[in-house]
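Asks: pasting a predicted model and its sequence here:
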Amino acid sequence: MLAHPATKYRPFAPIALTDRRWPNRTIDRAPIWMSADLRDGNQALFEPMDAERKLRFFRTLCAIGFKEIEIAFPAASQPEFDFVRQLIEQDMIPEGVTIGVLTQARPELIARTIEAVRGARRAIVHVYNATSPVFRDTVFGMDKAEVIALAVSAVSQVCELVAAAPETEWVLEYSPETFAATELDFALEVCDAVTAAWGATPQRKMILNLPTTVEVATPNVYADQIEWMHCHLARRDSVILSVHPHNDRGTAVASAELALMAGAERVEGCLFGNGERTGNVDLVTLALNLYTQGVASGLDFSDINAVARVAEECTRLPIHPRHPYVGDLVFTAFSGSHQDAIKKGFAAQAKDALWNVPYLPVDPADLGRSYDSVIRVNSQSGKGGVAYLLETHYGIVMPRRLQIEFAGVIQRHTEMHGGEVSAADVWRLFAATYLDAEAPVHLIEHHLFEQGSAQGVRLTISFHGQRQVISGEGNGPIDAAVNALRSIGINIQVRSFEERSVGGDSEARACAFIEVAGAGSGERFGVGLDTNIVTASLKALVSGVNRLGLMDTAEREQQAA
């Protein structure tokens, strides 16, 4: 039994605001977005990203539209320092994008941090020190005056160092770490001292970032804290008021939204809520929440699946299937009443009318999601446990997104033919959909070769009935085959690849699953079976290509019958 709260925990005292204004406000514009994925998000991983993954993630963030990206804690390690130098020295930072770096308020770390970002076109130097009572008393053994002196000394050092590097436009960001648990009058005293030390003016603004380093109260209390600071800062016109909500209570998105209503102008967070402990505010959810209220976020999530795949591959963290907006199952209705309401909503939805479909707060098409995935058969629905039957009878363990895709094939079959779906029916439909299609591309044979440090492949194919030999190079057989197909005008991207063994001992076969995307053709899976894993992978790639071009599954089902 849990201890009674009164015996162990102290409730957070409410803020005495007699004229709070934020409850009557609405959010009518997007904040300044700052991605902390490469810094806060990276330090929260079991295995931090290497330079290659960080660079891929950085380019994705730029493509989404982030103008401020905190890229590293360069004084923490040599790889972090080197990554910052790589971006600057190789001119990898797009015009209009500002990089940020974080440092504790310690002289040697500040010096190393400034050294890391020298030569950047524009850089945010983010300095922080903890201010709450438990950190002052228990962690650092400092009184209030010493905490203020530490913050002012750090900012003064930054001022001195950046003055010697005028080729860079320098922006100071200061965070009173653990702000949400700090006495408001003291937080104000620290922040005012820092803005004075920097010499903040309306023409040379600095960023004051007020984090919920640990959530200690309900989101409305945080909104009160932000509004109080917003109204009492000595140099409010010289400050960009920023928030950095964590998710210890599971309310980071709500805290960010109420903070924006209370006067915040900037939000720091991570894609899909990654970050220390329970995570940072989820910038995807926050941005798309604004979007569903008619507020343009300035961020491009029109291909949310592609963003999700990059995040999963770079962080090696899965996205929950019920994650808002992006989870593989969030646009899935298994309930019969939900299915009926959604179908009727789609039928009634006029093309240019405001979105008004039951159970769907956003049009899946706006996020690059397919309507085909909205209504599917549940394995518990009585129409057959599709994934279960394939696995138990044929040894095929489908990836989750393929389960969703193939369930739609089964549903259309049952709607056309009725009756119970047997294991043999499921296998016949699976083979007809993924294994047997041989047009417009049929793979005849392949040969691998080495080309310097690259892998090469020579494919003999039949393309629209004409035998051809094509070749390509890449970082592996699949990448090489993709490049070979491009030589005949087949332009695709591989979104995911998985391989599993089917059967055992001498009868074992490799089963490859490849998810491919084509311009204007959506995304489809291809599947390949063979005793050789490379052959299975190439068969899966060709299967995916053919499925992108053969969208009429019902016709193929009739042929299979």
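Replies: Received the coordinates, thanks.
Asks: all contacts plus neighbour counts: C-alpha atoms, from now on.
Replies: Fine.
Asks: quick one, what contacts the nearest residue to residue 213 once chain neighbours are set aside?
Replies: Using Cα to Cα, 6 or more residues apart in numbering and skipping the chain neighbours, the partner closest in space to residue 213 is residue 178 (5.0 Å). Contacts of residue 178 were listed using Cα atoms under 8 Å, 6 or more residues apart in numbering, and they are 130, 131, 132, 211, 212, 213, 214.
Asks: if you look at these, which of them are in helices?
Replies: When the contacts of residue 178 are checked against helices (DSSP state H), there are no matches.
Asks: wait, doesn't residue 451 sit right on residue 473?
Replies: Yes. Residue 451 is in contact with residue 473 according to Cα atoms under 8 Å; the separation is 7.4 Å.
Asks: re the thing from before, any of the contacts of residue 178 buried? List them.
Replies: 130, 131, 132, 211, 212, 213, 214 (16 or more other Cα atoms under 10 Å).
Asks: same for the one helix or strand residue 241 maps to, what does it pack against?
Replies: Using DSSP states H and E, the secondary-structure element containing residue 241 is strand 239-245. Where contact means 3 or more Cα pairs under 8 Å, 6 or more residues apart in numbering; DSSP states H and E, strand 239-245 is packed against strand 206-212, helix 252-261, strand 266-269.
Asks: the shortest one: how far from the chain's middle?
Replies: Averaging C-alpha coordinates over strand 266-269 and over its chain gives two centres that are 15 Å apart (Cα atoms, centre = their mean, to the nearest Å).
Asks: and the angle from the helix or strand following that strand to helix 252-261?
Replies: Using DSSP H and E, the next helix or strand after strand 266-269 towards the C-terminus is helix 283-292. Compare the direction of helix 283-292 with that of helix 252-261 by axes from the mean of the first three to the mean of the last three Cα atoms, to 10 degrees and you get 50 degrees.
Asks: ok, and what's touching the next helix or strand after helix 283-292?
Replies: Of the helices and strands lying after helix 283-292 in sequence (DSSP H and E), the nearest is helix 304-315. Residues from elsewhere that reach helix 304-315 (Cα under 8 Å, 6+ apart): 42, 45, 48-49, 53-54, 56-57, 60, 271, 301, 317-319, 326, 367-369, 495-496.
Asks: got another one to weigh against that:
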Amino acid sequence: MAFDHRKYVAFKPVAKTNRRWPDRVITRAPNWCAVDLRDGNQALVKPMGVAQKQRLFELLVKLGFKEIEIGFPAASQPDFDFCRKLIEENRIPADVHIQVLTQARPELIERTYEALEGAQRAIVHVYNSTSTVQREQVFGLDREGIRDIAVNGARIVKAHAAKRPATEWTFQYSPESFTGTELDFAAEVLDAVSDVWRPDQGQRVIYNLPATVEMATPNVFADQIEWICDHIKYRDHLSISVHTHNDRGCGVAAAELAVMAGADRVEGTLMGNGERTGNMDLVTMAMNLYSQGVDPRLNLSGMAEITDVVEACTEIATHPRHPYAGELVFTAFSGSHQDAIRKCLALREDNDPWHVAYLPIDPRDLGRRYEEVVRINSQSGKGGVAYVLERDYNISLPRWLQIEFSKVVQREAETGGGEIDSRTIHRLFEERYLKVNPSWALKGYDLHRDADGVHAKVTFGLDEEPYHLEGRGLGAVEALAAAIEDTFKVSLAVEAYDEFALGEGTNANALACIRILIDGQHFSAAALAEDTTSGTLQALLSAVAQQVDANPVTAATSRADGISSH
């Protein structure tokens, strides 16, 4: 079959000249309704059992949802039984409204009220399809016929509620496939339902406007919502809700723009589970608001628990790049990203506004650790490697050594073809820079300063065969370097050396890093010691040992005789 775009017709935009929503910002979270237990459940290959539904219901309550759609009890015995279980076992908190869905058919509405018998408060969500394609091709009805279904359903819902005055009832109506319905007809149906329910007389009413199938760009949906808000009766006495799907990948964007356009309420599911490409993702939208300084009125700080429960109940794995919840969304492998994150975190004070490169929110707000932010692979650079050593081992490296060591780590990553963990990075650093040849291990030193500079006496090597060097220079490093040059007959220049005091939690108090040029070749080493002078002298000895013979006695003799040890 040919790939032919001509079979599709572009969605016509709403004819509006007075759009207000583009100039608005969201300053308050909408009312949320979680539909995981109904809409999300009916989209699963293997629907949830009662135990799974109960676990997910308890999570939704814990997160702060006050309206939770628990099922379609008239169409499913497990949903009916679950509804009865929640009510009879008194599992519904006093401030939570359960919501159930039913088609606008008399026998289904009656069965729905049987399932809700004894509930303290409940939302009866009734619907029928109003779209042009459904009217003409599915039901074969004209506008009047579709409107009559809605009105008749509204009357039956109201009549059954009147028989059960002990329950606090909320009526909700959805014109299914709202986005494919002519706006004037959608308003006509809603007004007809309002004339039955009379929200102006105190009945709590929600009109839920679903993008049952996402058919256009989010701005078109916002226009539709704003148009409805401007044209229906009793707008100030009822709640406008939206229920977007993700067929075009814009479910969250459409819901956000709809709130800007006047919607009071948003339905969706945790992680966006739903039919076809999914429902509007409640976690993403709520966290989007949070990232803008708006209280989402949900507590999503335990993101690991949320993903664990959702995965266990739905048997759907969370994508590692899922916004906010995915394993890798706060992880930087790129070298430049890692360097920027490291620098921003180093400058940030605890009470500062959050402005950190590449991190839209603080991972700690979701129970994530900074250990998860920077992870190393072959794409990583000096900043990420340095950050891991600082974070996990309190080791700070000078810039020149960051650059050099990152290449060591990169080669290891390229060889293994995967991620390098923190322990491996530390092992590589120890093996490459900190490992001390026993024949070149510092035993002690004696420094005397006089008018000519520093006179250094340095002892190193094995206990049974110690080696002694003496030299003069402006400082301890220059004095030892001069002694090495004279004894081993080499040309030695110290290109860089840096000393760092280490914080608590380490056996050593100082780290010294040195880079030398000896006989035209570069060598680098580092040393941990109790003091910076010991560390620097040991680092210099270790660097020299990489070029000179392993045994300093042999090396000194052979070089003195004019024989190179290499």
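Replies: Structure received. Just so it is clear, the model here is predicted, and its values are computed rather than measured.
Asks: out of the contacts of residue 178 of the first structure, who's nearest residue 478 of the first structure?
Replies: When the contacts of residue 178 of the first structure are compared for distance to residue 478 of the first structure (Cα to Cα), residue 213 comes out closest, at 43.8 Å.
Asks: follow-up on the earlier one: helices - which of the contacts of helix 304-315 of the first structure land there?
Replies: 42, 53, 54, 56, 57, 60.
Asks: which of those count as buried?
Replies: By 16+ other Cα under 10 Å, these give 42, 53, 54, 57, 60 as buried.
Asks: same list (those residues) but as JSON lines, adding distance to residue 540 of the first structure.
Replies: Below are these laid out as JSON lines (distance: Cα to Cα, whole Å):
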{"residue": "42", "distance to residue 540 of the first structure": "33"}
{"residue": "53", "distance to residue 540 of the first structure": "26"}
{"residue": "54", "distance to residue 540 of the first structure": "29"}
{"residue": "57", "distance to residue 540 of the first structure": "27"}
{"residue": "60", "distance to residue 540 of the first structure": "27"}
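Asks: which of those lies closest to residue 278 of the first structure?
Replies: The closest of these, once distances to residue 278 of the first structure are taken by Cα to Cα, is residue 42, at 13.9 Å.
Asks: how about that closest one: what's its closest non-neighbour residue?
Replies: Nearest non-adjacent residue to residue 42 of the first structure, counting by Cα to Cα, 6+ apart: residue 48, 5.5 Å away.
Asks: how many residues are close by the one you found?
Replies: By other Cα atoms under 10 Å, the residues close to residue 48 of the first structure number 17.
Asks: in the second structure, what residue corresponds to it?
Replies: For residue 48 of the first structure, the aligned position in the second structure is residue 47, judged by TM-score structural alignment.
Asks: got it, and residue 533 of the first structure?
Replies: Under TM-score structural alignment, residue 533 of the first structure pairs with no residue in the second structure.
Asks: hey, which helix is longest across the second structure?
Replies: Max-length helix for the second structure by DSSP H is helix 143-162.
Asks: residue 525 of the second structure corresponds to which position in the first structure?
Replies: Counting by TM-score structural alignment, residue 525 of the second structure has no partner.
Asks: which strand or helix spans residue 525 of the second structure?
Replies: Going by DSSP H and E, residue 525 of the second structure is in strand 521-529.
Asks: tell me which residues in that strand are buried?
Replies: For strand 521-529 of the second structure, burial by neighbour count (16+ other Cα under 10 Å) applies to 522, 523, 524, 525, 526, 527, 528, 529.
Asks: now render those residues as a markdown table, adding distance to residue 447 of the second structure.
Replies: Putting those into a markdown table (distance: Cα to Cα, whole Å) gives the following:
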| residue | distance to residue 447 of the second structure |
| --- | --- |
| 522 | 27 |
| 523 | 25 |
| 524 | 24 |
| 525 | 22 |
| 526 | 21 |
| 527 | 19 |
| 528 | 20 |
| 529 | 17 |
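Asks: farthest-apart pair in these, please.
Replies: 522 and 529 (23.2 Å).
Asks: residue boundaries of the strands in the first structure?
Replies: 32-35, 68-72, 98-104, 122-130, 169-177, 206-212, 239-245, 266-269, 441-451, 454-463, 466-474, 492-502, 509-518, 522-530 (DSSP state E).
Asks: out of those, which gets nearest to residue 408 of the first structure?
Replies: strand 522-530 (12.3 Å).
Asks: picking that back up, tell me which two of the ones in helices among the contacts of helix 304-315 of the first structure sit farthest apart.
Replies: 42 and 60, at 14.9 Å, using Cα to Cα across these.
Asks: tally of neighbours for residue 289 of the second structure?
Replies: Residue 289 of the second structure has 18 nearby residues by other Cα under 10 Å.
Asks: do the same with residue 227 of the first structure
Replies: Neighbour count for residue 227 of the first structure, taken as other Cα under 10 Å: 22.
Asks: residue 359 of the second structure too?
Replies: Residues lying near residue 359 of the second structure (other Cα under 10 Å) number 16.
Asks: contacts only, for it.
Replies: Taking Cα under 8 Å, 6+ apart as the test, what residue 359 of the second structure contacts is 330, 341.
Asks: try 10 Å this time
Replies: 329, 330, 331, 332, 337, 341, 373 (Cα atoms under 10 Å, 6 or more residues apart in numbering).
Asks: same question, residue 273 of the second structure
Replies: Taking Cα under 10 Å, 6+ apart, one finds 35-36, 39-41, 43-44, 245-246, 279-282, 310, 314, 316 in contact with residue 273 of the second structure.
Asks: the same query, at a cut-off of 6 Å, please.
Replies: Residue 273 of the second structure makes contact with 40, 279, according to Cα atoms under 6 Å, 6 or more residues apart in numbering.
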